[in-house]
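[1] Quick one, what's the 3D model for this:
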Amino acid sequence: MLYISFFRGTPLLVQLFMFYYGLPIFLQYYDIHIDFHNFDSLYYALIVFSLYASAYLCEIFRAALLSVDKGQIEAAYALGMTNTQALRRIILPQAFMITLPNLLNFFIIQVKNTALASIITVPELMGLADIESGRSSKFLEVYLMTALMYWVLCVVLETIFFRIEKYFAKFRKKYAK
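    Predicted structure coming up:
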């Protein structure tokens, strides 16, 4: 719970700074000499984004599993299903349907969060916009174009996710009868 609380309770930007700048200092303090200059900043971003995402996804899945009606689980056991069978045939399909909208929303949030990786010199969309705006001195145009690119990307993802939800909704209707 401490892990989940920490990664959900601290800003992603702070986590990026802690790992990128703080981890080498922390390890050096304990005489663990690792040359972090050879590590690409992308690795730091991947690690932090993974830890951040896993904390949120853990809570999304936990909430979905707890939302499955206890009567469904009891009925599975009454039919003689093992724990594995009940989980695979009854609990997980229902939890997946509950989880899907939250997963898709979280994915879009993570796409937008990638802009923070530019702070630790990861060459991503926002970082490239910073470089271009500094080079051309056309800050408004560059940042408007960057915002448009993020928006188009999110609209495309929302469309894909809407189709995924629609596809799985037909199964919900089919089995709800």
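[2] okay, CA-based contacts and neighbour counts for the rest of this
    Will do.
[3] can you pull the contacts of Phe49?
    Leu12 (CA atoms under 8 Å, 6 or more residues apart in numbering).
[4] Check which helices and strands the strand or helix carrying Leu104 is in contact with.
    Leu104 belongs to helix 92-113 when elements are defined using DSSP states H and E. Packed against helix 92-113 by the contact rule (3 or more CA pairs under 8 Å, 6 or more residues apart in numbering; DSSP states H and E) you find helix 41-67, helix 139-176.
[5] can you do 7 Å?
    Taking 3 or more CA pairs under 7 Å, 6 or more residues apart in numbering; DSSP states H and E as contact, the helices and strands that helix 92-113 lies on are helix 41-67.
[6] Specify the angle between the helix it packs on and helix 92-113 in degrees.
    Relative orientation of helix 41-67 versus helix 92-113 (axes from the mean of the first three to the mean of the last three CA atoms, to 10 degrees): 150 degrees.
[7] In helix 41-67, which residues are buried?
    41-42, 44-45, 48-49, 51-57, 60-61, 64-65 (16 or more other CA atoms under 10 Å).
[8] hmm, back to that, now do the helix holding Leu104 against helix 139-176, angle only.
    180 degrees.
[9] burial count for Phe161?
    19 (other CA atoms under 10 Å).
[10] got a list of what it touches?
    Neighbouring residues of Phe161 by CA atoms under 7 Å, 6 or more residues apart in numbering: Leu104.
[11] So Ala64 sits against Leu100, correct?
    No. Taking CA atoms under 7 Å as the definition, Ala64 is not a contact partner of Leu100, at 9.4 Å.
[12] Centre-most residue in the chain?
    Ala53 (3.8 Å; CA atoms, centre = their mean).
[13] Please determine how far it is located from Ala95.
    According to CA to CA, to the nearest Å, Ala53 and Ala95 sit 19 Å apart.
[14] one more to put side by side:
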Amino acid sequence: MSKLIAFNKPFGVLSQFTDKGSPTSRPTLSGFIDCPGVYPAGRLDRDSEGLLLLTNDGKLQARIANPAFKTPKTYLVQVEGEAGEDALDQLRGGVQLKDGLTSPADVTRIDEPDLWPRDPPVRFRKTVPDCWLKVTIREGRNRQVRRMTAAAGHPTLRLVRWSIGEWTLDGLEQGAWREV
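    You can find the predicted model right below:
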């Protein structure tokens, strides 16, 4: 029977069950999820937080993770500086990165979301303002949202994936998981 798990991945946790590539032990999914036979459907960088889906169904895993299916992924993104309409329009139109032009993103400025505190906290600088964006992409390039905001002149300070397709973090505490 197919199983699908939604996990609210904390900052600093690897999107895999083991850490073979490091001489020091870094936190992995095995410290949070005790459900044999499931594997991540896509990845979320170690320094990103939020929704990670895991499944034991290879076809479902491909449907979620493969960019050909254009599954929307929505992120809440804290960026450096006050992103104005020019920067938002640049993101909405697609951004030229080293690996090519991105597809257009859905981008809006939002009020600071009510999220759990990040550990460690984002470095605060009195002289440098920040703002929050809601960014939805339908691709899945490596560190894509971070590279897009940097190219638009607003480096990412905090990145939280809120949803993948129909699945969201709504009501899921940091470090917790539920079967969906």
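[15] Would you pull the TM-score for this pair?
    The TM-score (TM-score structural alignment, normalised by the length of the first structure) is 0.23; 80 aligned residues with a CA RMSD of 6.2 Å.
[16] one step back: now for the residue nearest to the centre of the first structure: which residues touch it?
    Applying CA under 7 Å, 6+ apart, no residues qualify as near Ala53 of the first structure.
[17] go on, Asn83 of the first structure?
    Contacts of Asn83 of the first structure by CA under 7 Å, 6+ apart: none found.
[18] for the one 10 residues further on, same thing?
    Taking CA under 7 Å, 6+ apart as the definition of contact, Pro93 of the first structure has no neighbours.
[19] gap between it and Lys170 of the first structure?
    Applying CA to CA to Pro93 of the first structure and Lys170 of the first structure gives a distance of 13 Å.
[20] sorry, back to before: list the buried ones in the helix holding Leu104 of the first structure?
    For helix 92-113 of the first structure, by 16+ other CA under 10 Å, it's 92-95, 97-100, 103-104, 106-108.
[21] for stretch 135-147 of the first structure, same thing?
    142-143, 146.
[22] Next, count neighbours for Arg8 of the first structure.
    Around Arg8 of the first structure there are 17 residues (other CA under 10 Å).
[23] What separation do you get for it and Val155 of the first structure?
    Counting by CA to CA - Arg8 of the first structure and Val155 of the first structure are separated by 26 Å.
[24] ditto for Thr84 of the first structure
    38 Å.
[25] Could you check which of these two has the larger neighbour count?
    Val155 (13 against 10).
[26] ok so Val160 of the second structure is a strand residue?
    Yes. Under DSSP: H, G, I helix; E, B strand; the rest coil, Val160 of the second structure sits within a strand.
[27] Can you give me every residue that contacts it?
    Taking CA under 7 Å, 6+ apart, one finds 48-50, 75-77 in contact with Val160 of the second structure.
[28] Of those residues, which is the nearest to Ile164 of the second structure?
    Minimum distance to Ile164 of the second structure across the contacts of Val160 of the second structure is 9.2 Å, recorded for Tyr75 (CA to CA).
[29] Against Ala53 of the first structure, how distant is Ile4 of the first structure?
    10 Å.
[30] whoops, Phe6 of the first structure was the one
    12 Å.
[31] How much space separates the residue nearest to the centre of the first structure from Ala45 of the first structure?
    From Ala53 of the first structure to Ala45 of the first structure the distance is 12 Å (CA to CA).
[32] and what of Pro101 of the first structure?
    Counting by CA to CA - Pro101 of the first structure and Ala45 of the first structure are separated by 25 Å.
[33] Arg178 of the second structure: neighbouring residues, count only.
    12.
[34] what sits against it?
    Arg178 of the second structure touches 5-7, counting by CA under 7 Å, 6+ apart.
[35] Highest neighbour count among those?
    Busiest of the contacts of Arg178 of the second structure [other CA under 10 Å] is Phe7, holding 25 neighbours.
[36] That one falls within a helix, correct?
    No. Assigned with three-state DSSP, Phe7 of the second structure falls outside any helix and is strand.
[37] show me what contacts the nearest residue to it once chain neighbours are set aside?
    Nearest residue to Phe7 of the second structure in three dimensions, chain neighbours excluded: Trp177, at 4.2 Å (CA to CA, 6 or more residues apart in numbering). When contacts are counted by CA under 7 Å, 6+ apart, Trp177 of the second structure is found next to 5-8.
[38] Which member of the residues you listed is positioned nearest Leu60 of the second structure?
    For the contacts of Trp177 of the second structure, the nearest to Leu60 of the second structure is Ile5 (11.8 Å; CA to CA).
[39] Would you confirm that that closest one contacts Leu54?
    Yes. With contact defined as CA under 7 Å, Ile5 of the second structure counts as touching Leu54 (5.0 Å).
[40] quick one on the thing from earlier: could you dump the buried residues of stretch 135-147 of the first structure into a markdown table with distance to Pro24 of the first structure added?
    Listed next are those as a markdown table, based on distance: CA to CA, whole Å:
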| residue | distance to Pro24 of the first structure |
| --- | --- |
| Val142 | 34 |
| Tyr143 | 33 |
| Thr146 | 32 |
